[in-house]
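Asker: how would this look folded up:
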Amino acid sequence: MNHFPITRAIFDDDDLASIQEPLKSGWVVQGPFVAAFERGFGEWTGAPHAMATTSCTTALQLCMAALGVKPGDEVIVPAFTWVSTANVVEHLGATPVFVDVDLDTFNINPAAIAAAMTPRTVGIIPVHLFGEPAPMDVIMALAATHGLWVVEDAACGFDSWLDGQHVGTFGTFGCFSFHPRKSITTGEGGMVIGGSAEQAALIRTLRDHGASRTDLERHARRHSFLLAEYHHAGFNYRMTDIQGALGTSQLRKASAIMAGRRQAAAWYDALLQGVEWLRPPRRDPRVRHGQQSYVCLFQPEPVTLEAGGRLFDRRNDGMSALESRGVITRQGTHAPPHLDYYTNRYGYRPADFPNAWLAERCTITLPMYAGMTASDCEQVVQALHETFAGTV
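Answerer: This next block holds a predicted model:
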């Protein structure tokens, strides 16, 4: 059997040529290639403003800082997501208020949002997990009713659409990741989209130590020896021009990359029809799924708290066997309230967020990348059947 990694970044000669351009120019920090990447990303998503950062995590933190999140505030976040969604709130001294997710989508449950609101709630961070848009119509209505801001964690949301609108454009801000497991990549890197012109300007300043003008602007004018003014206590969250150049070339092939990922997902969907012990991602006619990951629910028996321990062990044994055959899988993601830091700090138990706890223990992510063939998908699914035969 061939080796099937969990994902594979798509690089070509265009990428190689693009990243050499900043090296040839001698300007490798944030500059014209970052600006070009921002313009292209804004056009792709339909956002009026796009601000590149070092990661989705720092993008989220910039948004929290720009919105004035402070100690004593509460921010609602899903209990099944990458830990940085909660960490950015915690780092500003506010409290991340976890709410449970819907096991059908792995996204935040709007009913749980409403139940978790208190007079200290200032905002909501919904996550478009694995490329499945969160129910933004319901979330935005809740936010409007209660006077809350919404920052979308769209780390997985590139080319994810709900009712024809790109995720990240519903709330005040949307934040994206360009980590190598994402559909397009700059190695590490992120993007903030949205906001008013004033908010976008503040994000640009905060990512650059709080400077009143960028290094490129300073060097292009007279008196370049004079440093900028610093009206804010900012951060160093600037994307390099090498990454910006790679981002622009990745955007040029993004349509082909997404077509390849969607074709692989369609093959998996067909191959897994009628497999009752492994539930594939749901398909909603309102949604154009971003296919960042192909995440299934392992359900050889009803997925309950009582069965969670058994399912966890059976799933892990199977994933280990798949790994030995060259088929690399992953759990979907983790449940931050059940990680050591948050458990020790807040005393959470599995029953507090049962769906998140079960999703952490019962999800299996299949290999997914552009360039997979029908035969590749068939071999992965055949390995699944052979590995779990007799145990499901």
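
Asker: hey, let's count contacts and neighbours off CA atoms from now on
Answerer: Will do.

Asker: A helix includes Ala52, no?
Answerer: No - per DSSP: H, G, I helix; E, B strand; the rest coil, Ala52 lies outside any helix segment and is strand.

Asker: In three-state terms, label the spatially closest residue to it that is not a sequence neighbour for me.
Answerer: Leaving aside its chain neighbours, Ala52 sits nearest to Met191 (4.3 Å; criterion: Cα to Cα, 6 or more residues apart in numbering). Using three-state DSSP, the structure places Met191 in strand.

Asker: how much space between Met191 and Ala116?
Answerer: 29 Å (Cα to Cα, to the nearest Å).

Asker: out of the two, which sits in the more crowded spot?
Answerer: Met191 (27 against 15; other Cα atoms under 10 Å).

Asker: Test my guess that Asp15 contacts Gly244.
Answerer: No - with contact defined as Cα atoms under 8 Å, Asp15 does not reach Gly244; the gap is 10.9 Å.

Asker: quick one, what contacts the residue nearest to Ala52?
Answerer: Glu38, Ala50, Met51, Ala52, Thr53, Ser55, Cys56, Ala59, Cys175, Phe176, Ser177 (Cα atoms under 8 Å, 6 or more residues apart in numbering).

Asker: So for Asp15 and Gly244, which sits in the more crowded spot?
Answerer: Gly244 (28 against 18).

Asker: Another sequence for comparison is provided below:
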Amino acid sequence: MPRLPAIVTSAIVLAALGLAVSGCAAPVDGTPVDPAPTGTAEPPRDLDAFEQQVRALLTVPPMPSFSIPTSLLSTDANQRIADELELDPGLYQGIAVLDARCTEAGDAGAADAGASAVSGAQNYDDGTVDITVAGDGTGVYDAPGVHIAVLADGSGVYDDGETRLSVSSDGSGTYESGDRRYTVRADGSGTYTDDESRIWVDASGAGGYDDGSVRVSLSADGEAFGDGTDDEIAVVAETLADGMPLFPPVPRIEVLEPTGTVCGTVIRLDSNVLFGFDSATVQQEGQEHLQRVAALLVALGSPRAQVNGHSDQVGEAEYNRELSERRATVVRDLLVQAGVASDSLAARGLGETEPLRAETLPDGSDDPAARQLNRRVEIVLLD
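Answerer: Prediction:
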């Protein structure tokens, strides 16, 4: 069975935010009303934040990368490291393990960094992961717990048992995960629901919004009414007027040819799991991942390693470099606190200088899947 150098694709996840609303009291029959006791009145809502929260429900977020199969990107020695970290084959759940490759100049990077795409049909089957890829990037990917199919017109399906996604060539589709369901039609109509919020828009432009506190209805001629302040109703009406966003095309399955010579191991950590937006504070799930990595590094005798922070290309380059450096430093410090020898780890921020994928699709539109893949922290073991 031929060995494929590397295969990458992604799937959509939607995030929902809960909302709150403030109220006010009015005098009756003109009778003066004593002011409410200090501290009992709720502060007015931050309308900018409210608008961002409403729009978040109508935004298709980045697709988190599912696993670069470690058996395709790692030598047997590095596959043993993946086994020690108990990674699910085929799924990128915050951590991936792959070969480090070195150039003649001595520069080290992940096996898929700077790799070029390979044309032609390919098949890989090791009894666990089964992948068939046509020369145009379409194909089928099956691994334990995940099924992905990509068609030539940009349509496809993703199903990991918890999240189910179906996308048509016209951008319509459905998404389900837990209590969240997202349905969109090609004309921009559709619905979004979860346990706390509901949004709907029909083809005429009418629609509605309900988060349990603010309830707004929008008529086809643009008239808005409901429960909430005038400003809140106006925010919802303006947001709903944009309609439901279409799903982007399903990314192609790329077959990549790594360059350079195997010279170590890369443990890749998804920055979207480690950190919140624009933050260098590690979240709970990220801390759990780092504890697993630290235990492995201690067991390996604290090998010499470089902790590299990477960003996407949104924003100023210097700010992205600084943020990626702060994140790399935080990861290094937490690994040291967990027992890894401090003199074995160095941290640096590379910002947007070493993207794994171009962040625009062939038609020039934004590729959120690539942006998410580019946001990462990599621990490069050189020993």
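
Asker: And the TM-score between these chains?
Answerer: Superposed pair, TM-score by TM-score structural alignment, normalised by the length of the second structure: 0.26. Supporting alignment: 171 aligned residues with a Cα RMSD of 7.4 Å.

Asker: one step back: will you turn the contacts of Met191 of the first structure into JSON lines that also has distance to Ala200 of the first structure?
Answerer: As requested, the contacts of Met191 of the first structure are exported to JSON lines (distance: Cα to Cα, whole Å):
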{"residue": "Glu38", "distance to Ala200 of the first structure": "12"}
{"residue": "Ala50", "distance to Ala200 of the first structure": "8"}
{"residue": "Met51", "distance to Ala200 of the first structure": "7"}
{"residue": "Ala52", "distance to Ala200 of the first structure": "11"}
{"residue": "Thr53", "distance to Ala200 of the first structure": "13"}
{"residue": "Ser55", "distance to Ala200 of the first structure": "17"}
{"residue": "Cys56", "distance to Ala200 of the first structure": "16"}
{"residue": "Ala59", "distance to Ala200 of the first structure": "12"}
{"residue": "Cys175", "distance to Ala200 of the first structure": "13"}
{"residue": "Phe176", "distance to Ala200 of the first structure": "15"}
{"residue": "Ser177", "distance to Ala200 of the first structure": "18"}
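
Asker: Any of those buried? List them.
Answerer: Glu38, Ala50, Met51, Ala52, Thr53, Ser55, Cys56, Ala59, Cys175, Phe176, Ser177 (16 or more other Cα atoms under 10 Å).

Asker: For Gln199 of the first structure, what is the enclosing helix or strand?
Answerer: Here Gln199 of the first structure, judged by DSSP states H and E, is contained in helix 197-206.

Asker: elements contacting that helix?
Answerer: strand 50-53, helix 56-66 (3 or more Cα pairs under 8 Å, 6 or more residues apart in numbering; DSSP states H and E).

Asker: would you turn these into CSV with distance to Thr95 of the first structure?
Answerer: As requested, these are exported to CSV (distance: least, Cα to Cα, whole Å):
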stretch, distance to Thr95 of the first structure
strand 50-53, 24
helix 56-66, 12
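
Asker: Among these, which comes closest to Ala201 of the first structure?
Answerer: Among those, the nearest to Ala201 of the first structure by Cα to Cα is strand 50-53 (9.1 Å).

Asker: Packing partners of the closest one?
Answerer: Using 3+ Cα pairs under 8 Å, 6+ apart: strand 50-53 of the first structure touches helix 32-45, strand 190-194, helix 197-206.

Asker: Adding distance to Tyr346 of the first structure, write these out as JSON lines.
Answerer: Shown next, in JSON lines, are those (distance: least, Cα to Cα, whole Å):
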{"stretch": "helix 32-45", "distance to Tyr346 of the first structure": "37"}
{"stretch": "strand 190-194", "distance to Tyr346 of the first structure": "30"}
{"stretch": "helix 197-206", "distance to Tyr346 of the first structure": "31"}
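
Asker: Which of the ones you listed sits closest to Val150 of the first structure?
Answerer: strand 190-194 (11.2 Å).

Asker: Could you tell me the angle between that closest one and helix 32-45?
Answerer: Using axes from the mean of the first three to the mean of the last three Cα atoms, to 10 degrees, the interaxial angle of strand 190-194 of the first structure with respect to helix 32-45 works out to 50 degrees.

Asker: and strand 190-194 of the first structure, which residues are buried?
Answerer: Gly190, Met191, Val192, Ile193, Gly194.

Asker: Arg204 of the first structure: which of the helices and strands packed on helix 197-206 of the first structure is closest?
Answerer: Nearest of these to Arg204 of the first structure, taken as Cα to Cα: strand 50-53 at 6.5 Å.

Asker: Contacts only, for Tyr158 of the second structure.
Answerer: Ala11, Val146, His147, Ile148, Ala149, Arg164, Leu165, Ser166.

Asker: Now for those: which two are most distant?
Answerer: So, the contacts of Tyr158 of the second structure by Cα to Cα: farthest apart are Val146 and Ser166, at 13.7 Å.
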